[in-house]
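*Asks:* give me the fold of what follows.
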Amino acid sequence: MSTLALPRRLVLLVALALLAALPAGAQPAPASEPAAITPAPQPAPEDPYDRGTPRGAVEGFLAAARARDWARATAYLDLRGVRPAATDEEEAVRLAQRFELVLGRTLAIDLDALSDDPAGRSDDGLDARRDLVGRIDAATPPLSVYLERVAREDGVRIWKFSRATLREVPRLWEQFGDDALVEWLPEPLVSWTVFGLRLWQWIGLASLAFAAALLAVTAKAIAGWVLRPLMRRAPSVRVALAPLATLLGIALFSASRALLKLSMAANDTLGAAASIATLLVLTWLAFRLVDAAERRIAARLRQRAQPADVAALVLGRRAVKAAVGVLAALAILQNAGVNVTGLLAGLGVGGIAVALAAQKSLENLFGGLTIVADQPVRVGDFCRFGDKIGTVEEIGLRSTRVRTLERTMVTIPNSQFSSMEIENFARRDRFWYRPTLNLRYESTPDQIRWLLVALREVLYAHPCVDPNPARVRFVGLGASSLDLEVFAYVNAKDFDEFLEVAEDLNLRIMETVAKSGTGFAIPSQTLYVRPDGERDERAAADVEAEVARWRESGELALPRFSPERVRRLAGTLDYPPRGSVLRT
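*Replies:* Okay, here's the model as predicted:
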């Protein structure tokens, strides 16, 4: 044996072992079969009427009908065996006219669903020579409209409306055709068309609209006369009359338009318009009822002396009307053919962007709700906000309007107004009266003591001054005067009444100061060589004598009056003063 034979055999054995150890998945995969190739559709045969495809045949027939070219329209009808149209040209034209009218009134043809293939649809389960255009379910019995592929004179295959369909045209005409009255109309009224409707149909629509409007007006007048006693007790009935009469007119128009035998397209358009009009009128009715309810509740609140709650009522009315308006808008869009579900889904996806864009509006809305709920101010309140002062006239969804003392109107966004420091003067239970009396330095201590007692008597005796607290104090020695502070609260219903009481108190204080023998100081830094007025020695002596008598008898009402004396003085002052027009 050769020395090279052993290594060769060893290599062969190792190779065989490796091949045996390979898994089955490692075997080369068989070549895949080539995918089936769908043959491209054959081009449509040349035809002067474009009847090479089902879609072309239907479009051509409808175009010829719109152009009133009835001789051309008959070229799309398979009249073989259809008597008498097969042999009579006038009958063929009449058949085409009636067929087009019946199709327009009973069948909404979807041209996009028709085949552009010369061979027609192969997945409809019909004979290869037949394609379905649509089904007239309103017919009795229902009828399917077919196209059929027939041979032209030269043998080329084209599409026409089938003979079986055309034989049913007389039956369809009896159900959906013109009435006998139309046959007596002048030719222009029947033959002239505007936007797919014949002239007599336009005249009929105008007549129906006029009759519906006349009925609505008449019904409103009759209902107003019959329901007059009820409207006196329930004013909301009056606001509902006009919308309800309008709804009656719309219902009459919708029910009567079937007499005109309009096309399906016109009926769909008018039906959508009637639905939108009905929604608008219902929205109008809802708005009027909300306004009437708001007025009724506001009147009750005013009767109960709760006029401030009217602001919340106004805000609620606006919120309800806004919600009704949004729902009405969505319903109108739905009737107009807009996909509201998709629209709302799109708004949901873009909700973050909308929220960012409407951030300020939402802040103002919640600010308005905060103002109404917390009620720092109400409509009619006199308040100070920031550096301005005025009367609140309106609290809206977005802003609050305040009438200033200059009679200008200030509009503040609710988000800002709700976060401002607001001083509400209308909520005051009492008015603060605090003048400071600057008396001459020539006044003696006993004159000051007498004034303290006499001025307190004025406060305690006045019926519009709250005695708790009511005080007069000698508070300081000023640069040019002896200062007495009067501190009291005045019971008044508004600021005007407070000014009346303050005026009376000021006059009585002047009389009391004059009676004490002293006077008010005149602040001045000018040097003078004579006194600014002679001292009333007699009055001063009388006051000092009376204070001495108080000391001797133990009746000096300093530093405060006894409760018994306060009760004895209460309401004894003559107010309104004698001679006032306010005295009864």
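*Asks:* from here on, contacts and neighbour counts on C-alpha atoms
*Replies:* OK.
*Asks:* correct me, but residue 283 touches residue 328?
*Replies:* Yes - the pair formed by residue 283 and residue 328 meets the contact definition of C-alpha atoms under 8 Å, at 6.6 Å.
*Asks:* which elements pack onto the helix or strand where residue 267 lies?
*Replies:* Element membership for residue 267, per DSSP states H and E: helix 264-303. Judged by 3 or more C-alpha pairs under 8 Å, 6 or more residues apart in numbering; DSSP states H and E, helix 264-303 is in contact with helix 89-106, helix 236-256, helix 310-335.
*Asks:* could you dump the ones you listed to CSV with mean neighbour count?
*Replies:* Converted to CSV, those look like this (neighbours: other C-alpha atoms under 10 Å):
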stretch, mean neighbour count
helix 89-106, 19
helix 236-256, 19
helix 310-335, 17
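*Asks:* turn these into TSV, columns for distance to residue 426.
*Replies:* Formatted as TSV, those follow (distance: least, C-alpha to C-alpha, whole Å):
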stretch	distance to residue 426
helix 89-106	71
helix 236-256	34
helix 310-335	15
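*Asks:* select, out of those helices, the one closest to residue 263.
*Replies:* helix 89-106 (4.1 Å; C-alpha to C-alpha).
*Asks:* next SSE downstream of that closest one?
*Replies:* Next in sequence after helix 89-106, counting helices and strands by DSSP H and E, comes strand 130-136.
*Asks:* helix 89-106 and that following strand, what's the angle between them?
*Replies:* Per axes from the mean of the first three to the mean of the last three C-alpha atoms, to 10 degrees, the angle that strand 130-136 makes with helix 89-106 is 60 degrees.
*Asks:* pull the residues that contact strand 130-136.
*Replies:* 54, 106-109, 114, 120-121, 124, 142-149 (C-alpha atoms under 8 Å, 6 or more residues apart in numbering).
*Asks:* now swap in stretch 141-154 and tell me
*Replies:* For stretch 141-154, contacts defined as C-alpha under 8 Å, 6+ apart pick out 54, 129-137, 157-162, 165.
*Asks:* please repeat the previous calculation with a cut-off of 6 Å.
*Replies:* 129-136, 157-162, 165 (C-alpha atoms under 6 Å, 6 or more residues apart in numbering).
*Asks:* one more, so I can put them side by side:
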Amino acid sequence: MFFHISRVKSFSLVLLLCSFFISAHVTGQSVSQSKEVSVKEILEQKEKSSQTLEEMADKHDVNVPFDDFERGQPRSAIAGYLLAMRAGDLTLASNYLDYRNISEKTLAVGKEELARQFYVVLNRKLWVDLTSISDHRRGNINDGLPTYRESIGKVSVKEKQYDILMQRVPRQEDRVKIWKVSNATVEKIPFLFAAFSYTPLGEWLARNLPSIDFFGVMLWQWLYFTLMLLCTYIASYASAWLLVRLLKRIYPKISSAPLAFIKGPAAFLFAVIIARNLVDSSNVTLAVKAVMEGSTILIFAWCWVCFRLIDLLKVVLADKFVAQDKPLAVYLLRPAGTVAKLFIVIVASLIWLENLGFNASTLLAGLGIGGLALALAAQKTVENMIGAITLYTSAPVKIGNFCRFGQSYGVVEEIGLRSTRIRTLDRTVIYVANAKFIDMDIENYSERERIAFRPKLLLTPQCRRENINNFLDELKTHLQQHEKIASEPLRTHFKAYTTLGLELDILAYVNTTDFDEYLDEINELNLTILSLLEQHHCQLQVVNERNLNLT
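*Replies:* Okay, the predicted model is just below:
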């Protein structure tokens, strides 16, 4: 299973790297071909348009002529036009264009249609920054243009630039000077619209669907690009399904996890990238580009892919830890995966906010300061969690092990994220902080493959040499023939003369890790030694407290 997952996972990573470079190329391409307009600026423009008209209504500046449509200054005039078009009110919007002295051919297009076409041109190629347009009744007199004209930008068609102008014209009713889109610009609208119009399908959708926009993108555009994404996803899913069928033929025992990854997040990611690459630029406005630069769906797709990769990695590591006899480390995979996913969400959110035009550096600085404060406050907790990770991965002790820690003995009952619970020989419970526990001298008795038998024997000085030698030889023979005693190391020697008596060195290992079984075996061995001592007339030295104090 591990082999198959690793092979498919490597293949998936290659596909993802390719998709990453494709998405980076597409994103860079779209940025280089459009003005840098963000979703934040689009939302602010709508708000500024409303504020401009409200300020004009409340201001009652005597220097600015009163007008029902707030056309007394260039800024409020263009703001009124933009708001009228966003509301879908073509009749109202037509009041902001100057139709005087234009050709019959242009006028035949229709006043309302000219207002609509002009809005399409602005949406496609010109971002109107209201703050750069004068709010003086006479406009900006220092822009090098005639005093009755105000420039709101330039539009390029086949490397030739055309000025988009506002003009101060007399109002038809009373000859009061107001601002409208210049008749010179109105005359160019059909030409500019022919260069920047939507596709026939886009035009039909724009005319027949309600004039509703979300984040500056029209309703028909949301439907159009959503349908495109759906079509690319169906194609991508079909390709993924064929790839899965092929992998099943090559690796019949392959697990379902990598296959679900290919048909799910990987297919969706490729669909998003393909949709961004194949987008029809004729239906793309500056607002659409801004939303695309936000990369909301692309970021979501990458997050989904990363989440599923983390889940696959958890499966691989779990199998690896079990194979290494570290089952406790498996419990760490879930919180570690959660932390990794949280980190991905934070990074993706910051990137998304930056793409939308919001300043995420302030939020990042706040998170850094807050994280530092949290880290200082939770320093001990973090130390204990790191200690738990060490205990889980290196596994010096496991649950159920009998061990010595420091000067205490007990059985490990639980290894938590904060502390380790140990049941002592007195049946009491001790909780030791993990950070402290891993720094202790830990002796794990449960890891012994056998248990030593080392009796302390002191014989009286009156014991004869041949008796001691016979005793040792017969004891060694008995140990060598015992089925529960390891063949080596095995020692039976006369070790040394001491002031207390003749010291014997006897060492053997009982082949068991069960302490109760060990006690049964050494009980028999001790009785055998006692019998051999009597048989060979070897007397044990009695050591009293006075002799011990003297030594």
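*Asks:* just to revisit the earlier point, just the buried ones from the contacts of strand 130-136 of the first structure?
*Replies:* Buried members of the contacts of strand 130-136 of the first structure, counted by 16 or more other C-alpha atoms under 10 Å: 54, 106-108, 114, 120-121, 145-149.
*Asks:* so which of those residues comes closest to residue 400 of the first structure?
*Replies:* The closest of those, once distances to residue 400 of the first structure are taken by C-alpha to C-alpha, is residue 108, at 54.8 Å.
*Asks:* and that closest one, what's its match in the second structure?
*Replies:* Using TM-score structural alignment, the partner of residue 108 of the first structure in the second structure is residue 127.
*Asks:* please apply the same query to residue 98 of the first structure.
*Replies:* Checking TM-score structural alignment: residue 98 of the first structure goes with residue 117.
*Asks:* wait, what's in contact with that match?
*Replies:* Residue 117 of the second structure neighbours (C-alpha under 6 Å, 6+ apart): residue 193.
*Asks:* likewise residue 116 of the first structure?
*Replies:* By C-alpha under 6 Å, 6+ apart, the residues touching residue 116 of the first structure are 53, 55.
*Asks:* let me see the ranges of the strands in the stretch 451-584 of the first structure.
*Replies:* 465-477, 482-490 (DSSP state E, counting those that start in this stretch).
*Asks:* just name the most buried of those strands.
*Replies:* Neighbour counts (mean count of other C-alpha atoms under 10 Å) averaged over each of those peak at strand 482-490, with a mean of 20.
*Asks:* next, the angle strand 465-477 makes with it.
*Replies:* Using the same axes, to 10 degrees: strand 482-490 of the first structure against strand 465-477 is 160 degrees.
*Asks:* which other helices and strands contact strand 482-490 of the first structure?
*Replies:* strand 431-433, strand 436-439, strand 465-477 (3 or more C-alpha pairs under 6 Å, 6 or more residues apart in numbering; DSSP states H and E).
*Asks:* can you pull out the strands in the stretch 1-150 of the second structure?
*Replies:* Going by DSSP E, counting those that start in this stretch, the stretch 1-150 of the second structure shows strands at 149-157.
*Asks:* any chance you could map the helices in it?
*Replies:* Counting by DSSP state H, counting those that start in this stretch, the segments of the stretch 1-150 of the second structure that form helices are 2-32, 39-59, 74-86, 90-93, 104-107, 111-125.
*Asks:* of these, which is nearest residue 503 of the second structure?
*Replies:* helix 2-32 (57.8 Å).
*Asks:* look up how far residue 352 of the second structure lies from the residue nearest to the spatial centre of the second structure.
*Replies:* The centroid of the second structure falls nearest to residue 344 when counting by C-alpha atoms, centre = their mean (1.3 Å). Per C-alpha to C-alpha, to the nearest Å, residue 344 of the second structure is found 12 Å from residue 352 of the second structure.
*Asks:* go on, residue 158 of the second structure?
*Replies:* 34 Å.
*Asks:* quick one: end-to-end distance for stretch 97-114 of the second structure.
*Replies:* For stretch 97-114 of the second structure, the first-to-last residue distance is 9 Å (C-alpha to C-alpha).
*Asks:* run through who's touching that stretch.
*Replies:* Taking C-alpha under 6 Å, 6+ apart as the rule, stretch 97-114 of the second structure contacts 90, 94, 180-183, 187.
*Asks:* redo that, cut-off 7 Å
*Replies:* Residues external to stretch 97-114 of the second structure that are found in contact with it (C-alpha atoms under 7 Å, 6 or more residues apart in numbering): 90-91, 94, 180-183, 187, 189-190.
*Asks:* which ones are touching residue 308 of the second structure?
*Replies:* residue 261.
*Asks:* and for residue 353 of the first structure?
*Replies:* Contacts of residue 353 of the first structure by C-alpha under 7 Å, 6+ apart: none found.
*Asks:* now which residue in the second structure aligns to it?
*Replies:* In the second structure, residue 353 of the first structure lands on residue 373 (TM-score structural alignment).
*Asks:* average offset between whatever helix or strand its match lives in and the first structure?
*Replies:* Remark: residue 373 of the second structure resides in helix 360-377, with elements defined by DSSP H and E. Compared with the first structure after fitting, helix 360-377 of the second structure deviates on average by 4.7 Å (mean C-alpha distance after the TM-score superposition for the first structure).
*Asks:* can you list the buried residues in that helix?
*Replies:* residue 360.
*Asks:* tally of neighbours for residue 249 of the second structure?
*Replies:* 11 (other C-alpha atoms under 10 Å).
*Asks:* so it is in which element?
*Replies:* helix 219-250.
*Asks:* over to residue 403 of the second structure?
*Replies:* Residue 403 of the second structure belongs to strand 402-405, assigned by DSSP H and E.
*Asks:* C-terminal to that strand, what's the next element?
*Replies:* Immediately after strand 402-405 of the second structure, counting by DSSP H and E, sits strand 408-415.
*Asks:* what sits up against the very next helix or strand once past that following strand?
*Replies:* Downstream of strand 408-415 of the second structure, the first helix or strand assigned by DSSP H and E is strand 419-424. Residues outside strand 419-424 of the second structure that contact it (C-alpha under 7 Å, 6+ apart): 384, 409-415, 429-434.
*Asks:* identify, from the residues you listed, the entry nearest to residue 84 of the second structure.
*Replies:* residue 384 (62.7 Å).
*Asks:* how close does that closest one get to residue 409 of the second structure?
*Replies:* 21 Å.
*Asks:* when those two are compared, which one has more neighbours?
*Replies:* Shown here are residue 384 of the second structure and residue 409; by other C-alpha under 10 Å, residue 384 has more neighbours (24 against 19).
*Asks:* my reading is that the more buried one lies in a helix. Confirm?
*Replies:* Yes - judged by DSSP: H, G, I helix; E, B strand; the rest coil, residue 384 of the second structure forms part of a helix.
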